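Peer 1: just a sequence and a predicted model for now, questions to come.
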Amino acid sequence: MAPVAAILFDKDGTLFDFAATWEAWARSFLLRATERDQDRAAYVGHQIGFDMASSRFQPDSIVIAGTPAEVAAALVPHLTHLSGDNILAMLNEEAEAAPQAEAVPLAPFLDRLRGLGLKLGVATNDAEAPALAHLGAAGVVDRFDFLAGFDSGYGAKPSPGQLIAFARAVGVHPENVAMVGDSTHDLIAGRAAGMRTVGVLTGMAGPADLGPYADVILPDIGHLPAWLGV
């Protein structure tokens, strides 16, 4: 099997625990968008697969793997006092302020990988600005050789555009890249790009969901060095 020379990470549910970040984001956004009308917030949340009472996402929520633009489009019929552009801007503003819980302590983990000579990147279906804000807040944005959001010009997962752009940017053949993610979108994109695919269980998907698309499933990214044999 081809050796791994570069690793491309999804962000939410992979570098950061999904629930800790996005459940708080959903509550904050829904209350803001509905002018703190609890009943209305609960109704609108239901439309995107989020339960306000339990602060939990449904496994098929569009938020889990969708782009902010897709979430905004789903919300337009239910937030008629706001335009699609206003909803998208609000989604991104709330995303930048969302709390982040690192899946593992990121700085030492990424330094270890870089010390092995690996090229590192991030491909997220979040927008680029919140992604930079989240990585900056964690103090690790400089550890990555590449970052792309859904709005960076390469498309969004499950299409492989971001992944192919990463491989080209770091000069590594796709078969020598590992795509690491918590959703089927991540792994389907990895397969389409001709990369190794690594599923992690720090998102909403379980082994049964990821299994058909993953070369290996790990509890979290902290297990990558052992999988790499280092």
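Peer 2: Looks like it came in fine.

Peer 1: every contact and neighbour count from this point should use C-alpha atoms.
Peer 2: Fine.

Peer 1: measure Glu102 to Asp12 for me?
Peer 2: According to Cα to Cα, to the nearest Å, Glu102 and Asp12 sit 10 Å apart.

Peer 1: neighbour-wise, which of the two wins?
Peer 2: Shown here are Glu102 and Asp12; by other Cα atoms under 10 Å, Asp12 has more neighbours (30 against 18).

Peer 1: could you tell me how many residues sit around the residue lying closest to the more buried one once chain neighbours are set aside?
Peer 2: Nearest residue to Asp12 in three dimensions, chain neighbours excluded: Phe18, at 5.4 Å (Cα to Cα, 6 or more residues apart in numbering). Phe18 has 22 neighbours, counted by other Cα under 10 Å.

Peer 1: same deal with the one 4 residues further on?
Peer 2: Trp22 sits with 23 neighbouring residues when counted by other Cα under 10 Å.

Peer 1: now it, what's its secondary structure?
Peer 2: Following DSSP: H, G, I helix; E, B strand; the rest coil, the label given to Trp22 is helix.

Peer 1: please enumerate the helices of this structure.
Peer 2: 18-33, 38-47, 62-65, 68-75, 84-97, 106-115, 128-137, 161-170, 184-193, 207-210, 224-228 (DSSP state H).

Peer 1: list the buried residues in the longest one.
Peer 2: Judged by neighbour count (16 or more other Cα atoms under 10 Å), helix 18-33 contains these buried residues: 18-31, 33.

Peer 1: another one to put next to it:
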Amino acid sequence: MQIAAILFDKDGTLFDFDASWGVWARGQLERLGAGDAALTGRLANAIGFDLALARFAPSSPVIAGTSEEVADYLLPHLAGQDRAALIADLNAAAEDVPLASPVDLTACLNGLRARGLRLGVATNDSEATAWSHLRQAGVETAFDFVAGYDSGFGAKPEPGPLLAFAREIGIAPAQVAMVGDSRHDLHAARAAGMRAVAVLSGPATHADLAPHADVVLPHIGALEHWLDAGT
């Protein structure tokens, strides 16, 4: 069945994961550690982050996790910290992350829209942060739908936000390609009955993603070639 719409994950897909989040994450961990190097190290270990390299491990729960899940990994090391306050703090801080895309994002999205494709975003980040990032990148008008973990449709790997996109634009799930950099994205695609397209602009490797994907691409810039090849 011909692809009529593409639903993107955000971090690691529209935006290169480590290039966008690495230095930012190190700064946030140091801020939460409040000058205590040992505490900062424990916080980094809790979320699978290498402070020296400013990189996330492929197995890091942050890669596909929600802000609530990340807070839960950090909380055991932050005595007296309120969970709701920490989640709000992480969400607010995330709106200022320096974004880096693996491709010319405007040109890529315009090329897909020129083909008549409908576009959306389903992220395990908050919806407010997603909109903030899309506006920073100047591409918010390219999308017909944006959902975060807090939009009321659930979070990946559950298929809820993917199926909500299909309903919103009136297209059968089988005509949608879900593009992402994690197993969560690919498992959600399978559960929703969509094409599962993996990209390597996040920490996960080809070997990690290939068993769960219909195709593995280097980045979203390769989508048009994939579409031309008949998917």
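Peer 2: Perfect, I can see it now. The shown structure was predicted, so the numbers you read here are calculated from the model rather than taken from an experiment.

Peer 1: give me the TM-score for this pair.
Peer 2: TM-score for the superposed pair, counting by TM-score structural alignment, normalised by the length of structure 1: 0.97. Supporting figures: 229 aligned residues with a Cα RMSD of 1.1 Å.

Peer 1: got JSON lines for the helices of structure 1, with distance to Arg143 of structure 1 too?
Peer 2: Below are those laid out as JSON lines (distance: least, Cα to Cα, whole Å):
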{"stretch": "helix 18-33", "distance to Arg143 of structure 1": "21"}
{"stretch": "helix 38-47", "distance to Arg143 of structure 1": "35"}
{"stretch": "helix 62-65", "distance to Arg143 of structure 1": "24"}
{"stretch": "helix 68-75", "distance to Arg143 of structure 1": "25"}
{"stretch": "helix 84-97", "distance to Arg143 of structure 1": "20"}
{"stretch": "helix 106-115", "distance to Arg143 of structure 1": "7"}
{"stretch": "helix 128-137", "distance to Arg143 of structure 1": "9"}
{"stretch": "helix 161-170", "distance to Arg143 of structure 1": "13"}
{"stretch": "helix 184-193", "distance to Arg143 of structure 1": "21"}
{"stretch": "helix 207-210", "distance to Arg143 of structure 1": "27"}
{"stretch": "helix 224-228", "distance to Arg143 of structure 1": "16"}
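
Peer 1: can you tell which of the ones you listed is closest to Val4 of structure 1?
Peer 2: Val4 of structure 1 sits nearest to helix 224-228 of all the helices of structure 1, at 7.6 Å, using Cα to Cα.

Peer 1: so which bits of that closest one are buried?
Peer 2: Leu224.

Peer 1: same check on stretch 60-67 of structure 1?
Peer 2: For stretch 60-67 of structure 1, a neighbour-count test (16+ other Cα under 10 Å) marks 61-67 as buried.

Peer 1: trace Val179 of structure 2 over to structure 1, please.
Peer 2: Here Val179 of structure 2 is matched to Val180 in structure 1, going by TM-score structural alignment.

Peer 1: ok, that match touching Met195?
Peer 2: No: using Cα atoms under 8 Å, Val180 of structure 1 is not in contact with Met195, being 9.9 Å away.

Peer 1: what is the neighbour count of the residue lying closest to Phe165 of structure 2 once chain neighbours are set aside?
Peer 2: Leaving aside its sequence neighbours, Phe165 of structure 2 sits nearest to Phe145 (Cα to Cα, 6+ apart; 6.4 Å). By other Cα under 10 Å, 19 other residues sit near Phe145 of structure 2.

Peer 1: same question for Phe143 of structure 2.
Peer 2: 17.

Peer 1: so what's it up against?
Peer 2: Counting by Cα atoms under 8 Å, 6 or more residues apart in numbering, Phe143 of structure 2 touches 118-121.

Peer 1: ok, now Lys11 of structure 1?
Peer 2: 122-124, 131, 181.

Peer 1: how about Leu217 of structure 2, nearest residue that isn't a chain neighbour?
Peer 2: Closest residue to Leu217 of structure 2 apart from its sequence neighbours, by Cα to Cα, 6+ apart: Val199 at 4.8 Å.

Peer 1: wait, the one you found touches Ile220, no?
Peer 2: Yes: counting by Cα under 8 Å, Val199 of structure 2 does reach Ile220; the two are 6.8 Å apart.

Peer 1: what sits in contact with each of the two?
Peer 2: Common neighbours of Val199 of structure 2 and Ile220 (Cα under 8 Å, 6+ apart) are Thr13.

Peer 1: for the nearest residue to Thr184 of structure 1 once chain neighbours are set aside, what are its contacts?
Peer 2: In space, Thr184 of structure 1 comes closest to Leu210 once its chain neighbours are excluded; the distance is 5.8 Å by Cα to Cα, 6+ apart. The contact partners of Leu210 of structure 1, taken as Cα under 8 Å, 6+ apart, are 182-184, 187, 199, 217.

Peer 1: count of neighbours near Asp209 of structure 1?
Peer 2: 14.

Peer 1: got a list of what it touches?
Peer 2: Asp209 of structure 1 neighbours (Cα under 8 Å, 6+ apart): Thr184.

Peer 1: give me the distance between it and Phe57 of structure 1.
Peer 2: According to Cα to Cα, Asp209 of structure 1 stands 16 Å off from Phe57 of structure 1.

Peer 1: kindly report the same for Val76 of structure 1.
Peer 2: 19 Å.

Peer 1: neighbour-wise, which of these two wins?
Peer 2: Counted by other Cα under 10 Å, Val76 of structure 1 and Phe57 do not tie: Phe57 has more neighbours, with 22 against 17.

Peer 1: list the contacts of that one.
Peer 2: The contact partners of Phe57 of structure 1, taken as Cα under 8 Å, 6+ apart, are 23, 49-51.
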